[in-house]
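Participant: mind looking at a prediction? Sequence and model below.
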Amino acid sequence: MPARSPSPANDTAAHGTTFEEPTRPATREAGRGPAPRAAVTALLALAALPVLFTLVEVFRAPPMHYGDYWTILSKVIDDTGALAPAGLFELYNQHPIVVTGLLFYVDAVLFGGSNHLVGVVNVVASSAMVAALWTMLPRRLSPPLRAALVATFSLLLFSPAILEFYAMSMSGAHWLAGFAPAVVALAAAHRGRTVAAVLLALLGSLGHGAAFPVWLAIALVAWLRRDAAWRIWTPLVLLGGVVVAFLTMPGGSSVPPADAPAVDVYLMLISATMGQIFAIQSVDLATLAGLAALLGVAVSVTAVVRARLAPPPDPSGDGLTSAASGRGPAESAGWVGLALHATLVAAMVGSSRVSLGVDIGQSARYAIIPALTWIALVTLFVLLRPRVPVARAVAVTTALGVVAFVAGSTQGQKVRNELRAVPLLAVAAQVGAHETLAGLKMNPDDVPAFAATGAYPFHDGFTLGCGGPELGDRVDLASVRELAHPDDDTETAGYLETGRVEGDAEISGWALVEGARADCVLVVDTSGTVIGGGMTGLNRPDLVDNLPTSEPGAGFQAVAAAGLLEGRVLVARDGALYEVVAGAEADVDGAGAGGTPGG
């Protein structure tokens, strides 16, 4: 007797329609045994690797928050560091901050303002999105194909292109406060759980404007599923309430208004945003990838909508036709909703950020938009092309994820480079270097309120990273060795490129100790008291070309307390201190970097 094929999951249970799968050869349901089990294990391991890599990046990042964390925190606390609830209901750059403001406040007051902790929260939020997307996959798909899709979801959502969300956690916390509830809401709507979907959409709408399109997507999902009318109209009515609330909320924007540009500029910005995960260094290539995504969305959505508009299947007709036509729109509903949601967010970026130029579409914070778009597209490809063999479908889906992950490396390195400035910000906040603070996106007037919350660097965990001298300690200057001038052609050398060492002013240069970078940098006054510090490891490839070293990260930058008129710069390596000096005054005032290699 031939084996009977299993019945598909009842994805249409909410409207009371069930279709029996007829007996037939089913390529994607065949094949169970050692080989498929090994493939599933390997693919699930592949899905776990990007999460683990991202966690490593989270803990490699500086402990201090950066950028918008401090701006948003300043809106939700008063001068004493206590919560100011009214600030939660102000817009920031046209986005709600209710959820994010509360998260940042709790993080500052209870957890010392930990960039690492919020980064882990963001990893959990993205993992929840992967899990929600997994629940939307129909059971009829073979285990290897389901595992391949989950691996692709993970590779896209934890691509280095989205590293800003995790290593620079303030960015991810704000965006994921909108996106994560929205994606889980779509998973709920996909199963006919409209009330849960609406509540999650409301939560997302309090977190970030990226959640706003999900109301339309939930309504579309309900329509594709042939749900009751109230399930379609409820999210649309509530969207109207959300829009009214949004328009009445106070708050400004740092984005300059734009003159009405040509339609092609809007389209290019939207396309570049939707394709950037595959082409960070080229707006043109990103635009082409984005246009391919838009075309894929249009074709896929059209196919599913046409199936939904077709006459309902005749139960007395051909069993295969009845099952396929009834199952198609319902099992694709959530994925169509996801594609619509991501596309509308890209359109929001295009309309609200066009004054910043088309290059803004390459910003790391927008990489989640193409990630979710391509997740929807690759899944719709699998669902709408059921006759593609399992091995080929697995190869296509996995290859897409791997390519996106590798292509995101350039964006990830940009984020790592930007984070190198955070230790300098921490020192400037501690020593009151107001000009430096302003240049690093922290309002000096808000520092007392930040300090009152106890957020890093305003607690005992702050360190200059030298494993010894900290701010206020005194160094025995007589024991400090002076680094050689670069003209001496030695592996232990350094150069202070900014000349005289003054407080709250740029102090930068490079230092090598036996051909290796310094562990940290200190600024001391003439008595040896430590009154400043900064960051090391800055990229200086010119040194490799001109000195006997293979170390490209020998650059440093430091800052000292305002009011210092004459200081000295020390670097540490393996516990020993060395002084970095400038050349002759004529060298410093001349062109280039005072005789430094590659200056």
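Facilitator: Cool, the structure landed.

Participant: okay, CA-based contacts and neighbour counts for the rest of this
Facilitator: OK.

Participant: residues near residue 472, how many?
Facilitator: For residue 472, the count of nearby residues is 12 (other CA atoms under 10 Å).

Participant: wait, residue 309
Facilitator: Other residues near residue 309 number 10, with proximity taken as other CA under 10 Å.

Participant: okay, it and residue 324: tell me how far apart.
Facilitator: 14 Å (CA to CA, to the nearest Å).

Participant: now do the helix or strand where residue 51 lies: which elements does it pack against?
Facilitator: Assigned by DSSP states H and E, residue 51 falls within helix 34-60. Other elements packing on helix 34-60 under the criterion 3 or more CA pairs under 8 Å, 6 or more residues apart in numbering; DSSP states H and E are helix 115-135, helix 143-157, helix 164-167.

Participant: another structure for you, compare them:
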Amino acid sequence: MSERVDESTTIAATDTPPEAPRTTKTARFKAPGLGVIALWGLLVAPVVLALAEALRSPRLNYWDFWRVFSITTDADGTLDPTTFVRLYNDHPVITVALTFWADAKFFAGSNWVLGVATVVLALCVFAALWRMLPQQLTGHRRLAVLAAFSLLIFSSAAVDYYGAGWMGIQWFLGIAPAVVAISFAHHGRTVPAVVLGLVGSLGHGSAFPVWIALGLVAWLRRDRLWKVLLPLLMGLAVLILWRLAAEPTVGDPPSILGADTYLGSIASVLGRTWATLSADTALFGGIAMLVLIGLAVVDSVKRRGTAIELRAELTTPDVKGDAGWIGLITHMALAGVLVGVGRAKYSNVEGLTGRYSVIGLIAVAGLLALLATRPIEKIQRNLVPIALVIGLGTYAVGSTNAAIVRKEYATQPVLAVAMQAGADSVVKKMNAYPENLEKYRRFGIYPFTPDFTLGCGANGPELGTAIDVSRAAVLPAVAPPTGERTAGFIEASTVSGDRKLIGWAFIDGEQADCVLVTDSSGTVVGGGAVGLPRRDVSTGFDHVTGRAGWEAVAKPGLKDGLVFVSREGRLYRIASISGKDPANG
């Protein structure tokens, strides 16, 4: 008893003896651990790298940018709304055409701008996936899943979209609104979901399955009947309008088709996530993903039918919490089917083309999210390594695709020169439509801008200027054993106009700053790209750059022209244009 009195007396005599408040205060300012920092780094790094890819890509646009701009504008580049009712490659391009036109109008048709815009759209996709994750998924597990999402959406397998901005805009103006729409539907917000579904349907055919996905999400959530029916009816209306605008197919497909052709084409779209060059691996991976998606959908439908009681804890599979993810993977599976069936006429592995990679990447993200919310102790305990293996593994597999895409960067200046010089054959081969060059020129699309240059420096030669041929040093084409570190070669028997000229040159072991093509009097009539990778040169000669390659083009009508390269303001003539290439000898 006395002990009790003493104890209470002691407590009363003390001002603030409890230590708890101080402990709480200290914990509030605790620095994040290395694991958290590493996960945040893995989340942010892919976004930064995708943005860097967009900014280091060629300034000059290519492929479908030129085609879509040409068919949706009149002779002076003014938008022609009557063309919007037509489909392009079997899908609408209304928002794409508007974006391309705006890029041409305000940014001189910059590929950089389209690439950055694609990164922004991809961030919208990432944010939509983030919003669908349940709040009960916390801590390292949540951060690891988000890092995996970032590694998937901004994967090296998706470099096509960020490096070739026209492709990114085409796909993400369909995919991004559709994914955000599914996120809205996941939270029961049907009206904004339908509006975004319409926006996506105006941009790309890959958005069309969103109508089925939105109806499925609302049904799984046990929303009101109108929320289920409205997306389905809107989808039916879009389909009718789509088919009315479609042009009839003419002629037979370029391949003899079978049921396996279609199956393979569909599987390759989804399986490309796991393979770039191996068709067998892609097909197997695609079938595996289709089966997993099918099982997940069937499981959710069954659980919805048995009316499982929903819980707030992450201990019971929540059919309402799964709704958005089921809608997402259903959308991607159906998009894969649309692409596979539509492109099977070309190949059973047409889906291995880089432009389709976003479908499989987002499907993997959806499957990962469903896995992350399963109340299985082993999965929850190992979710961090599972998410990182999926994210980092997919990013690593995509590096092969990224290398293929980056190869095209270096040669884009050749197209710019060809367009300026009127080398129509080269322009056509590089998919820029020579019949529309005057339209591009009048509208002021790069390269038809005042800042166009051949890259020889501020005071270097440009198209139409003259150089003193006699003052240029001649580059020898020497045999490797001599140890020469200054040499050059033209891989052609003659230098003529309106064709690609290819060769290599290095000065003191370094690459040239620019390449020029002149007529016999020294007037500059062409140019091109330098710094192209040439492994054969770097291995054929000692201590020289691996970027000794160059490509050039000159105006039509040129015969017996001359090729020069420049290094630090000094010109060198490449005289060797025939015989066995010493780099390959």
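Facilitator: All right, it came through fine. As the structure is a prediction and not an experimental result, all values here were calculated from the model.

Participant: please state their TM-score.
Facilitator: Scored against TM-score structural alignment, normalised by the length of the second structure, the superposed chains reach a TM-score of 0.90; 555 aligned residues with a CA RMSD of 2.2 Å.

Participant: what's the average distance of the helix holding residue 51 of the first structure to the second structure?
Facilitator: Following the fit onto the second structure, the mean deviation recorded for helix 34-60 of the first structure is 2.4 Å by mean CA distance after the TM-score superposition for the first structure.

Participant: would you mark the buried spots in that helix?
Facilitator: Neighbour counts over helix 34-60 of the first structure (16 or more other CA atoms under 10 Å) mark 36, 39-40, 42-44, 46-51, 54-55, 57-59 as buried.

Participant: now swap in stretch 481-497 of the first structure and tell me
Facilitator: Result for stretch 481-497 of the first structure [16+ other CA under 10 Å]: buried residues 483, 484, 485, 486, 490, 491, 492, 493, 494, 495, 496, 497.

Participant: coming back round to it: tilt between the helix holding residue 51 of the first structure and helix 115-135?
Facilitator: 160 degrees (axes from the mean of the first three to the mean of the last three CA atoms, to 10 degrees).

Participant: roughly how far is helix 34-60 of the first structure from the heart of the chain?
Facilitator: In terms of CA atoms, centre = their mean, to the nearest Å, the centre of helix 34-60 of the first structure is set 19 Å apart from its chain centre.

Participant: max-length strand in the first structure?
Facilitator: Ranked by residue count and defined by DSSP state E, the top strand of the first structure is strand 530-538.

Participant: quick one: that one aligns where in the second structure?
Facilitator: On the second structure, the counterpart of strand 530-538 of the first structure by TM-score structural alignment is residues 524-532.

Participant: that stretch vs the first structure - mean distance after superposition?
Facilitator: Mean deviation for stretch 524-532 of the second structure: 1.4 Å (mean CA distance after the TM-score superposition for the first structure).

Participant: what sits up against that stretch?
Facilitator: Residues from elsewhere that reach stretch 524-532 of the second structure (CA atoms under 8 Å, 6 or more residues apart in numbering): 410-418, 421, 454, 461-467, 511-519, 547-555.

Participant: what about the closest residue to residue 42 of the second structure other than its chain neighbours, how many residues nearby?
Facilitator: Spatial nearest neighbour of residue 42 of the second structure, excluding adjacent residues (CA to CA, 6 or more residues apart in numbering): residue 147 at 5.5 Å. By other CA under 10 Å, the residues close to residue 147 of the second structure number 25.

Participant: and residue 147 of the second structure, what is it in contact with?
Facilitator: Residue 147 of the second structure makes contact with 39, 40, 42, 43, 44, 387, 388, 391 under the criterion CA under 8 Å, 6+ apart.

Participant: and these as TSV, adding distance to residue 399 of the second structure?
Facilitator: Output for these, formatted as TSV (distance: CA to CA, whole Å):
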residue	distance to residue 399 of the second structure
39	21
40	22
42	16
43	18
44	18
387	19
388	17
391	13
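
Participant: go through the residues you listed and name the one nearest residue 347 of the second structure.
Facilitator: Relative to residue 347 of the second structure, the closest of the contacts of residue 147 of the second structure is residue 391; by CA to CA it sits at 28.9 Å.

Participant: buried stuff in the helix of greatest length in the first structure?
Facilitator: Longest helix in the first structure, counting residues (DSSP state H): helix 319-352. The neighbour-count check on helix 319-352 of the first structure (16+ other CA under 10 Å) flags 319, 322-352 as buried.

Participant: do the same with stretch 585-599 of the first structure
Facilitator: Counting neighbours by 16+ other CA under 10 Å, one finds that the buried residues in stretch 585-599 of the first structure are 587, 588, 593, 594, 595, 596, 597.

Participant: how much does the host helix or strand of residue 414 of the second structure stray from the first structure?
Facilitator: Assigning secondary structure by DSSP H and E places residue 414 of the second structure in helix 412-421. On superposition with the first structure, the mean distance recorded for helix 412-421 of the second structure (mean CA distance after the TM-score superposition for the first structure) is 0.7 Å.
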